[in-house]
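Participant: pasted the sequence and its predicted model underneath.
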Amino acid sequence: MEEELAQASAIYDLVVTFLINYSFQIVGAILIFVAGIVIASKVSNWLFKFCQSKGLDVTLSKFIANVVKLLFILMVGIIALGNLGISVTPFVAAIGALSLGAGLALQGLLSNYGAGLNIILTRPFVVGDTVLVQGVSGIVQDITLSTTILVDEDDVRITIPNRHIVGEIIHNSGAMSLVETHFVIRSNSNIQGVLDDSLQAVQALEGLGNDTRALFGVSQLSGLGVEITGRIWVPTAQYFYFKYAINQSLQDRLKQTGVELATPAQTIRLQQD
């Protein structure tokens, strides 16, 4: 019993001595680290707003701000450890050894980060673009170091690991997508009049306007009639809305101008013996 009390008393004396000798260093280190985190967040936010004001892409702005924040916190951590009298050299060596093992174990994750860095720096697409990659299409909502997030016209979020994007063929149409429509009219119709009326019908749609990239032309001639094809660029976020509206508008205009769509016809001959 006396030995246990002696050990407890020795531990208590050791703790009290440690707190007396190092309490100010510990409190100082904590205050330095907390203040560093707060300052790093403020500097990161300011830098992000500054990059945005200069017209930089939102993804690149986020990346720069986050890297500066991480470096600032790392620097403050080294200062805090130095305030405690702890040398950071052994930690650097340990981090190097751990990084080697982690690199081998997390090759897939690290390849995503490397690909994400490549996307952020080379910028084959930016937030708001419409891209098609690996058979998946959508509007780019966010780009992180590990993944790229797309949103399609049904508001479905599609998350793609960045390593499946870099090195692949990417179709980037900006914020627009192409709507194609086809209809066949009789060969004796006023072709130029139909083309002009079709273009006017599309340009009259609310939300498109006269500056809409739209083209109508004769795509094929056949025994059935003349096939008219329209190519209209519409906002990707409202792709199907405009696709249905375009078809309805064309149908109404053709009906209004008296243009008949060509229909298949068969001639049947009855032969009596």
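Facilitator: It's in. Just so it is clear, the model here is predicted, and its values are computed rather than measured.
Participant: CA atoms for contacts and neighbours, from now on please.
Facilitator: Noted.
Participant: now the strands for this protein?
Facilitator: With DSSP state E, the ranges of strands along the chain come out as 130-133, 136-143, 147-151, 157-161, 171-172, 176-185, 214-221, 226-235.
Participant: put this beside the first:
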Amino acid sequence: MFEINTWIQKGITILIILIVGWIVSRFVKSLILRLIGKSPDQGAVTFLASAASLLIKIMVIVMILEQLGVNSNVIVGAFSACTLGISLALRSNMADVAGGMQIIFTRPFLVGDFVKVLDHEGTIQRIEIMYTVMETVGHTEVIIPNSKLVENTITNYSKDGKVFIHIPMTLSAGVDTEKVQATFYQVMREDPDVIQNEEMDVRIDSLESGFRLGIYCAVHSDRYPKAEADLKKRLQEARIKAEINLPSQTVIVHGQVN
């Protein structure tokens, strides 16, 4: 009877440890985010909060094992063995953790930066222990493993506050090139998002199927890519208004050429 009561007490204690540990881990994480939420390096804040929460959960597991009568030396040995086994089994996950630490220390980007990595472009929202959360232009949340971030080229458009863009446009071979250049230069000079003291250019990139024009300029990074989309719209409107033609297309209907 005494042994049953002892196990009931241990069960209640373990349950309390689990509940309290879960509450404390969440509280500590939210507290860290709240206390240093105004830090300029939000990535380090979210990384630290996640690491603190994980550490508390590990401590809870150790306390539960002690309640079950497991010797502390055995716990340390078992924990070391498990850590080694988990590390070997989850090498990619450990690489993500290492990648997260590398991102925090080298700071290739910060929370709020607009970056391009792999096939994704968007704003960095959070940097967690194993992954980084990005919000794309289409307001889609993309979760990228940290190891992928450190292994691939990252283009950070927010570093110097500007993005150099290239807008291609194929026009008819018979158009007046001077008129085209004057029209598109005027559009860029009047565009509020184009940085006026940076180089801008309208030049011929190739002479195939008419000729391919290239419009080059710089826009403010905090407005990209909407600034690029708006500029494209203004260029098209100016092209139509100036009667600058696109290449004519040959259409085959019922075996006849029109």
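Facilitator: Structure received. No experiment lies behind these values; they were computed from the predicted model shown.
Participant: now for the strands of the first structure, which one comes closest to Ala6 of the first structure?
Facilitator: Nearest of these to Ala6 of the first structure, taken as C-alpha to C-alpha: strand 147-151 at 58.8 Å.
Participant: after superposition, how close is that closest one to the second structure?
Facilitator: Compared with the second structure after fitting, strand 147-151 of the first structure deviates on average by 4.0 Å (mean C-alpha distance after the TM-score superposition for the first structure).
Participant: neighbouring contacts of that strand?
Facilitator: By C-alpha atoms under 8 Å, 6 or more residues apart in numbering, the residues outside strand 147-151 of the first structure that reach it are 112, 116, 137-143, 157-162.
Participant: and that strand, how far out from the chain middle?
Facilitator: 4 Å (C-alpha atoms, centre = their mean, to the nearest Å).
Participant: strand 157-161 and that one, what's the angle between them?
Facilitator: 160 degrees (axes from the mean of the first three to the mean of the last three C-alpha atoms, to 10 degrees).
Participant: list the buried residues of strand 147-151 of the first structure.
Facilitator: For strand 147-151 of the first structure, a neighbour-count test (16 or more other C-alpha atoms under 10 Å) marks Thr147, Thr148, Ile149, Leu150, Val151 as buried.
Participant: could you do stretch 47-66 of the second structure as well?
Facilitator: 47-54, 56-57, 60-65.
Participant: specify which member of those residues is nearest to Gln196 of the second structure.
Facilitator: Phe47 (38.8 Å).
Participant: dump the residue contacts of that closest one.
Facilitator: Phe47 of the second structure neighbours (C-alpha under 8 Å, 6+ apart): Gly100, Ile104, Ile127, Glu128, Ile129.
Participant: distance of the fourth one relative to Ala95 of the second structure?
Facilitator: The spacing between Glu128 of the second structure and Ala95 of the second structure, counted by C-alpha to C-alpha, to the nearest Å, is 13 Å.
Participant: more neighbours, these two?
Facilitator: For Glu128 of the second structure and Ala95, the more surrounded residue by other C-alpha atoms under 10 Å is Glu128, and the numbers stand at 24 against 18.
Participant: what is the equivalent residue in the first structure for that one?
Facilitator: Here Glu128 of the second structure is matched to Thr144 in the first structure, going by TM-score structural alignment.
Participant: ok, Val74 of the second structure next?
Facilitator: Checking TM-score structural alignment: Val74 of the second structure goes with Pro90.
Participant: what's the closest non-adjacent residue to Glu135 of the second structure?
Facilitator: Once flanking residues are discounted, Glu135 of the second structure sits nearest to Glu141: 4.7 Å by C-alpha to C-alpha, 6 or more residues apart in numbering.
Participant: tell me, how many residues neighbour the one you found?
Facilitator: Per other C-alpha under 10 Å, the neighbour tally for Glu141 of the second structure reads 15.
Participant: what of Phe50 of the first structure?
Facilitator: Based on other C-alpha under 10 Å, the number of other residues close to Phe50 of the first structure is 14.
Participant: now swap in Leu109 of the first structure and tell me
Facilitator: By other C-alpha under 10 Å, neighbour count at Leu109 of the first structure equals 16.
Participant: pull the contacting residues for it.
Facilitator: Under the criterion of C-alpha under 8 Å, 6+ apart, the neighbours of Leu109 of the first structure are Ser146.
Participant: check the gap between the aligned partner of it in the second structure and Ser147 of the second structure for me.
Facilitator: Alignment note (TM-score structural alignment): Leu109 of the first structure maps to Asn93 of the second structure. As defined by C-alpha to C-alpha, Asn93 of the second structure lies at a distance of 8 Å from Ser147 of the second structure.
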